[in-house]
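1. give me a 3D structure for the following:
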Amino acid sequence: MKLLFIADPLESFKIYKDTTFAMMREAQRRGHTLAACLPQDLVWQRGSQVSARVRDVALTGDPTDWFAAQPLRSATLASFDAVLMRKDPPFDSEYFYATHLLEQAEREGARVFNKPRALRDHPEKLAIMEFPQFIGPTLVTRDPQDIQRFHAEHQDIILKPLDGMGGMGIFRVGPDGLNLGSITETLNRHGTQSVMVQKFLPEIVDGDKRVLIIGGKPVPFCLARIPQGSEVRGNLAAGGKGVARPLSPRDWEIAEALGPVLHSRGLLLAGVDVIGESVTEINVTSPTCFQEIHQQTGCDVAYLFVDALEEAAAGRS
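-> Now for the predicted structure:
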């Protein structure tokens, strides 16, 4: 297959842990050809198909100089067997516009994973609200008084922006309510931006688990991101320690319930975040943790993903 990865600059990859790199490595091992571009390389001109300025790429196996790239060329997205949208968050207006170009490319015959419409329809924090049976007490609002009432009821709460990533902008407010007003003003920008508020889950000490779902099926191991020191955030980007574990019975229950629903909507890959027994986020833009799970358990997640990609690109799922 000819594969196009839409991602952040290859030069920025930390290949010892990067999931997109793991996908590329497994795809090349199977004989598939690789190309890469940035979201800003997408072009749609009147009367023409959606195209991109792409670089054909080969992986070298050298960790210090890991890819060789050909000069930029123009190619329609429909000319590839699969297009993988792997741009990291944030989901800003440019990401939103990119999904519209990708959806047009689909109408022209391109096969895009995850589906552009599914990316738009599943904002990673708000998406959990569709599954109330699997989440803890949660509120989405702009109203400071709503937040004050939620805090009064639950005492120990977490506040986070809806468009954050990697643990950015997450605050914990305890029973004393210290700085709740200031934090609310910071996050809701004086009532102009919605905020997610959740009851604090003390099980975070055991890790914020990333449960991966590929082709609607759970990967049997998760990565628990464990906060270090006095930090409340388990995100790897915030210094959390990643420990791979087998899925718990509750993890299986959640993944087996959500997996078929997400897959039916065009989400070939999703990362469900679970603290204790509660879902806290559903990641769909560029879920990670492939390499950490593989290194610690021997479960080759990239192999499972490329299997599912080959099946989906061939129209068998």
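
2. could you use CA atoms for every contact and neighbour count after this?
-> OK.

3. residue 47 in helix, strand or coil?
-> coil (DSSP: H, G, I helix; E, B strand; the rest coil).

4. what is the burial count for it?
-> 6 (other C-alpha atoms under 10 Å).

5. where along this protein do the helices fall?
-> Secondary structure of the chain by DSSP state H: the helices cover 19-29, 93-107, 116-121, 144-154, 180-188, 249-264, 290-297, 301-313.

6. count the neighbours of the closest residue to residue 169 other than its chain neighbours for me.
-> Once flanking residues are discounted, residue 169 sits nearest to residue 160: 5.8 Å by C-alpha to C-alpha, 6 or more residues apart in numbering. Using other C-alpha under 10 Å, residue 160 is surrounded by 24 other residues.

7. for residue 232, see how far away the residue lying closest to residue 275 once chain neighbours are set aside is.
-> Excluding the flanking residues, the one nearest residue 275 by C-alpha to C-alpha, 6+ apart is residue 208, at 5.0 Å. With the distance defined as C-alpha to C-alpha, to the nearest Å, residue 208 ends up 10 Å from residue 232.

8. those two: who's more crowded?
-> residue 208 (26 against 20).

9. hmm, residue 271 and the more buried one touching each other?
-> No - the pair residue 208 / residue 271 is not scored as a contact, 11.7 Å apart, by C-alpha atoms under 8 Å.

10. count residues in the vicinity of residue 291, would you?
-> Count around residue 291 with other C-alpha under 10 Å applied: 23.

11. what sits against it?
-> Going by C-alpha atoms under 8 Å, 6 or more residues apart in numbering, residue 291 touches 16-19, 22, 301-302.

12. to compare against the first, here's another:
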Amino acid sequence: MAQQLHFEKHLLGGSSRSLKLAFVVDPLPELKAWKDSSVAMMRAAEKHGHEVYAIDARTLGWRKADAAHAGGVSGEAMHLHLRPDDHDWYRETGREWMPLTAFDAVVMRKDPPFDFEYLTATWLLERAEADGVRVLNRPRALRDHSEKLAIMEFPDFAPPTLVSRDMAQLQHFIDEERDVILKPLDGMGGSQIFRVHRNDANRNVILETLTHEGARTIMAQRYLPEIAHGDKRILLIAGQPVPWCLARIPKAGETRGNLAAGGTGIAQELSARDRQIAEALGPVLFKRGLLLVGLDVIGNHLTEINVTSPTCMVEIRQQSGFDAAGAFITALEHACGLA
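-> Coordinates of the predicted model:
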């Protein structure tokens, strides 16, 4: 708890007025309140005294201004009252189409895939930003930071890695490293991740399948045996590392630690190496408008930089007592000029 107070003090928390906050999310019935970080953020926002609205990302749109319409980017906003019951977690107290300029801040929390519709949402949100709307994470930063490829900017922290769709290059990398992880660049939740040994009889067909016969670029990384101790999710809020991470331990017989793939999350304090990585990346990413980032670290190596909808807040609070969702709202208040 002392860590929580120190963290929020560092972020200059303490709101003096109520904010009107919109969370751009997937359809509310699809959110699993007992583990969803977006729900935790909305609950924290209401606890801090703010008005909470949810906007289904599918309703975002833009209209040219005319004599009858103000124009700009808008969405169908649902005014919410949050409840503690995870199976009946909200009450809708109003619903109307609203311009995004009506909100003090818009929090982009739609989950991947980062497909054309997600890309379109970032363009719409960037247009709203040009109209004076505060959007976090910033739309341009979401586009500029591929969650797999962003590690290329920080190679000193990454494991041996190859990004390619060239079969000969990929085969050579497997021969060199002997034991590798192959993954698509647009995957999430551990989807389509393969561990391939040099002598794997299926290596050719795996490469053919993942690359679509050489038509799709993929990532290959040296297999890190430290995954047995967890794929650590480290949260950065306003450039500062949350003092607890969630180590996602693979289930028996699995390579992937992702919770969606059956991994078990264990909260633990950051190691010295974890802090080194987090403190090196945090200020750089925050300066670009990334208020919330999730770093994936296996052993001593950075493997991914998650910017779309980083999660694990609920598990960290349940096991450590650290309220990352509350710290995020404190950081959001500060971004809105409250102190």
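
13. care to give me the TM-score?
-> Overlay of the two chains. TM-score (TM-score structural alignment, normalised by the length of the first structure): 0.98; 316 aligned residues with a C-alpha RMSD of 1.1 Å.

14. now the helices of the first structure as JSON lines including distance to residue 54 of the first structure?
-> Formatted as JSON lines, the helices of the first structure follow (distance: least, C-alpha to C-alpha, whole Å):
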{"stretch": "helix 19-29", "distance to residue 54 of the first structure": "15"}
{"stretch": "helix 93-107", "distance to residue 54 of the first structure": "15"}
{"stretch": "helix 116-121", "distance to residue 54 of the first structure": "19"}
{"stretch": "helix 144-154", "distance to residue 54 of the first structure": "46"}
{"stretch": "helix 180-188", "distance to residue 54 of the first structure": "38"}
{"stretch": "helix 249-264", "distance to residue 54 of the first structure": "28"}
{"stretch": "helix 290-297", "distance to residue 54 of the first structure": "25"}
{"stretch": "helix 301-313", "distance to residue 54 of the first structure": "20"}
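
15. if we can go back for a sec, what residue in the second structure is paired with the residue nearest to residue 275 of the first structure?
-> Alignment note (TM-score structural alignment): residue 208 of the first structure maps to residue 231 of the second structure.

16. show me what contacts its match?
-> Counting by C-alpha under 8 Å, 6+ apart, residue 231 of the second structure has contacts 247-249, 257-258, 296-299.

17. residue 234 of the second structure too?
-> Neighbouring residues of residue 234 of the second structure by C-alpha under 8 Å, 6+ apart: 241-242, 244-246, 274, 278, 294-297.

18. now the buried members of those.
-> 241-242, 244-246, 274, 278, 294-297 (16 or more other C-alpha atoms under 10 Å).

19. residues near the aligned residue in the first structure for residue 330 of the second structure, how many?
-> Alignment note (TM-score structural alignment): residue 330 of the second structure maps to residue 307 of the first structure. Per other C-alpha under 10 Å, the neighbour tally for residue 307 of the first structure reads 15.

20. got a list of what residue 307 of the first structure touches?
-> Contacts of residue 307 of the first structure (C-alpha under 8 Å, 6+ apart): none.

21. one step back: and the contacts of residue 231 of the second structure, which two are furthest apart?
-> Largest separation among the contacts of residue 231 of the second structure by C-alpha to C-alpha: 258 and 299, giving 15.3 Å.

22. which one of these two is surrounded by more residues?
-> Legend: neighbour count by other C-alpha under 10 Å for residue 258 of the second structure and residue 299, higher for residue 258 (23 against 20).

23. thinking that one is in contact with residue 190, fair?
-> Yes - using C-alpha under 8 Å, residue 258 of the second structure is in contact with residue 190, at 5.7 Å.

24. list residues touching both of the two?
-> If you check residue 258 of the second structure and residue 190 against C-alpha under 8 Å, 6+ apart, no residue is contacted by both.

25. so the residue mapped onto residue 165 of the first structure from the second structure versus residue 25 of the second structure, what's the distance?
-> Matched to the second structure by TM-score structural alignment, residue 165 of the first structure sits across from residue 188. For residue 188 of the second structure, the distance to residue 25 of the second structure equals 17 Å [C-alpha to C-alpha].

26. please say which of the two ends up with more neighbours.
-> Per other C-alpha under 10 Å, whichever of residue 188 of the second structure and residue 25 has more neighbours is residue 25, with 21 against 18.

27. once you drop chain neighbours, what's closest to the more buried one?
-> In space, residue 25 of the second structure is closest to residue 110, 4.4 Å off (C-alpha to C-alpha, 6+ apart).

28. that neighbour maps to what in the first structure?
-> Residue 110 of the second structure maps onto residue 87 in the first structure, by TM-score structural alignment.

29. contacting residues for its match?
-> 6-8, 38-39, 285-286.

30. filter these down to the ones also in contact in the second structure.
-> Of the contacts of residue 87 of the first structure, the ones still in contact in the second structure (both residues aligned by TM-score structural alignment, their matches' C-alpha atoms under 8 Å) are 6-8, 39, 285-286.

31. quick one: which of those residues is nearest residue 47 of the first structure?
-> Of these, the one sitting nearest to residue 47 of the first structure (C-alpha to C-alpha) turns out to be residue 39, at 20.8 Å.

32. which residue in the first structure lines up with residue 201 of the second structure?
-> By TM-score structural alignment, residue 201 of the second structure lines up with residue 178.

33. neighbours of its match, just the number please.
-> Neighbours of residue 178 of the first structure using other C-alpha under 10 Å come to 11.

34. residue 172 of the first structure now?
-> If we define neighbours as other C-alpha under 10 Å, then residue 172 of the first structure has 20 of them.

35. do I have it right that it meets residue 159?
-> Yes - counting by C-alpha under 8 Å, residue 159 is a contact partner of residue 172 of the first structure at 6.4 Å.

36. how many residues are close by residue 130 of the first structure?
-> 10.

37. how close does whatever residue of the second structure lines up with it sit to residue 145 of the second structure?
-> Here residue 130 of the first structure is matched to residue 153 in the second structure, going by TM-score structural alignment. Distance of residue 153 of the second structure to residue 145 of the second structure, computed by C-alpha to C-alpha: 10 Å.
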